[in-house]
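*Asks:* sequence and predicted structure, then a few things I'm wondering about:
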Amino acid sequence: MITFIEGFNKGLLDSITETINNNKFNLIPFESIKFLSPIPYPRRNVFCLGKNYIDHANEIQSIPGGGNSIPKNPIYFSKVAYPCMGTEDIILNHIEITNEMDYEVELAIIIGKKGKNIPQENARDYIFGYTIGNDISVRNIQLKHIQWFKGKSLDSCCSIGPYIVTDEEISFPPNLDIKCIINGEIRQNSNTSKLIFDIPTILHDLSQGMTLYPGDIILTGTPSGVGFGFNPPKTLNSGDIIECEIEGIGTLINYLE
């Protein structure tokens, strides 16, 4: 997929569309397809933004390490995702070290071309498309180490999918309903228009002095309703069904081991 993204252009998209429309194929039934993660092995860590919805920033103020203010500048961290899990995959419960597995639905940006010091007004030119991310977080590990890297990077703790929707299919900046549903209960319910730092700001700021490459994945932050934001917390239990939905993209489904 990364090689495809590197060579992608509007002409290629038009050619693919024309081929599909003008030829008869022996189609495979949708329900018989297993969708793998669109980028199972990213070339670099996944870039993430913390506290990028006001309601989420407010809900974690009482959590140790959560801070007590709305950020004035983007908060970045990264997570190892090797591999990224795909839809219908099982997330390991890591029961030997935690009982505080948490979910975070996020809009994921897939970078389409190499860029550094990207101007805000040209940000869209660097986007290949969008997908859904579930930034699985291990809260006790996250709080133990103060910084977030370790608690975000355990095996299987990043899921993206079910597929990438190209930039042409999504309005810019994206104005999409975003939800996370646990065992049928809606926990997170917001809209990507409520990002504190919007996508042009993110790409401009993140790329200052640091080159972004095709296939890079950026998780743009999660809205309120994470398990650790409830009193008492509603973190995940073995067997839970996690459905992350974003309007115009689809539903990313995972199961906790």
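*Replies:* Arrived safely, thanks for sending.
*Asks:* going forward, measure contacts between C-alpha atoms and count neighbours the same way
*Replies:* Fine.
*Asks:* now do the same for the nearest residue to residue 89 once chain neighbours are set aside: helix, strand or coil?
*Replies:* Nearest-residue entry for residue 89: residue 254, 5.3 Å, with adjacent residues in sequence omitted and distances by C-alpha to C-alpha, 6 or more residues apart in numbering. Assigned by DSSP: H, G, I helix; E, B strand; the rest coil, the conformation of residue 254 is strand.
*Asks:* contacts only, for residue 254.
*Replies:* 86-91, 241-243 (C-alpha atoms under 8 Å, 6 or more residues apart in numbering).
*Asks:* here's the one I want to compare it with:
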Amino acid sequence: MSPVASSSSANWTRLVRFIAAEDSSEHLGQPCDSEVDVGLAIEAGTEVKVFEIIATSPWDPLAYINLNKTFTIQKILSPLSRSQTGTIRATGLSYKDHADEMGLSYPLYPVEFFKPESSLNDPNANVTVPLICQTDSVDWEVELAVVIGKECKDVNEEDALDYVLGYTVANDITDRKLQASNSQWCHAKGMDNFCPLGPTLVSSRALPNPHVLKLSTHVNGVQKQNGSADVMIFPLAKVVSFLSQGCTLSPGTVIITGTPPGIGVSMTPSEWLKDGDQVRCFISHGLGTLVSNVVYQKKAVAQTNGH
């Protein structure tokens, strides 16, 4: 079998997409401080400086870091736009310890569902909970997100990770009552802005073994989830390979890959996200902290004509 080319020859290792304070325009960049947790820094109001990345897209093989040009992040954006991701792929029941806490058997194959592109949301942004979901049923799920870097179809497991551009953090926000009411999960997980993503996309070259990653979730400062990608039921190479069979995964495709234990529905009593809550989803090795603020959509107020 002939070798598969790397998904990118670009020299960046931690990519962010952002609005710059200097010109109020959108750019790609790499944090000047290789250790900074971009999400936490933005939340704290700390200035985050980045080197400009010259590229037409995050997967541009000719992308390079311009060390002579820096910007200050005014607003952090998801690493990819909705037009770049398209429909978001997702797998569920992916961790052995999560399946164990739910009392469920391990699946024979990855369990796939979809989240519409309209569910994509920025880091450090509000998650607006619509009226239909304001029934004590909205849950958190920290997830490792895989971003495809080149066209991927019918690949085998041995080569699958060669098609991965990088990894970032996702929160697969879910309405559990809607999920239980339907055999398909798309509605319960596909509300507008129910997939915060980011803040940092770490290159697969800098992270050759994604199963070393540690994941956690804090809600209002209290830890809820604490897991490791090394207890996934299916290796990520199998997940990418399986999803590519007979189906083209285009560059920019995002695959969110399931959650470790500690979700709200599994607690006794169950816990749910409330108006005003803050969720912090963290993944190690430079992916950083995805901060989301929960805001309930307001009910419409009846108008009168004053007569």
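*Replies:* Alright, I've got the coordinates. Bear in mind the structure is a predicted one, so any value in this text is a computation, not a measurement.
*Asks:* can you give me the TM-score here?
*Replies:* Overlay of the two chains. TM-score (TM-score structural alignment, normalised by the length of the first structure): 0.87; 239 aligned residues with a C-alpha RMSD of 1.8 Å.
*Asks:* overlap between the contacts of residue 254 of the first structure and the second structure?
*Replies:* Listed in the original numbering, the contacts of residue 254 of the first structure still in contact in the second structure are 87-91, 241-243 (both residues aligned by TM-score structural alignment, their matches' C-alpha atoms under 8 Å).
*Asks:* doesn't residue 179 make contact with residue 188 of the second structure?
*Replies:* Yes: using C-alpha atoms under 8 Å, residue 188 of the second structure is in contact with residue 179, at 5.0 Å.
*Asks:* now, the kept ones among the contacts of residue 254 of the first structure that are in strands?
*Replies:* 89-91, 241-243 (DSSP state E).
*Asks:* quick one on the thing from earlier: what does the residue nearest to residue 89 of the first structure align to in the second structure?
*Replies:* In the second structure, the residue paired with residue 254 of the first structure is residue 292, using TM-score structural alignment.
*Asks:* how about the strands in the stretch 51-200 of the first structure?
*Replies:* Along the stretch 51-200 of the first structure, counting by DSSP state E, counting those that start in this stretch, strands occupy 75-79, 89-91, 101-102, 105-111, 127-135, 137-138, 158-166, 177-182, 185-191.
*Asks:* turn those into JSON lines, including mean neighbour count and distance to residue 121 of the first structure.
*Replies:* JSON lines is the format used below for those (neighbours: other C-alpha atoms under 10 Å; distance: least, C-alpha to C-alpha, whole Å):
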{"stretch": "strand 75-79", "mean neighbour count": "17", "distance to residue 121 of the first structure": "21"}
{"stretch": "strand 89-91", "mean neighbour count": "20", "distance to residue 121 of the first structure": "37"}
{"stretch": "strand 101-102", "mean neighbour count": "24", "distance to residue 121 of the first structure": "35"}
{"stretch": "strand 105-111", "mean neighbour count": "26", "distance to residue 121 of the first structure": "16"}
{"stretch": "strand 127-135", "mean neighbour count": "25", "distance to residue 121 of the first structure": "13"}
{"stretch": "strand 137-138", "mean neighbour count": "25", "distance to residue 121 of the first structure": "33"}
{"stretch": "strand 158-166", "mean neighbour count": "24", "distance to residue 121 of the first structure": "19"}
{"stretch": "strand 177-182", "mean neighbour count": "21", "distance to residue 121 of the first structure": "24"}
{"stretch": "strand 185-191", "mean neighbour count": "17", "distance to residue 121 of the first structure": "22"}
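*Asks:* residue 200 of the first structure is nearest to which of the ones you listed?
*Replies:* Residue 200 of the first structure sits nearest to strand 127-135 of all these, at 10.3 Å, using C-alpha to C-alpha.
*Asks:* and that closest one, which stretch of the second structure?
*Replies:* Mapped onto the second structure using TM-score structural alignment, strand 127-135 of the first structure covers residues 164-172.
*Asks:* repeat for stretch 235-245 of the first structure
*Replies:* Mapped onto the second structure using TM-score structural alignment, stretch 235-245 of the first structure spans residues 272-282.
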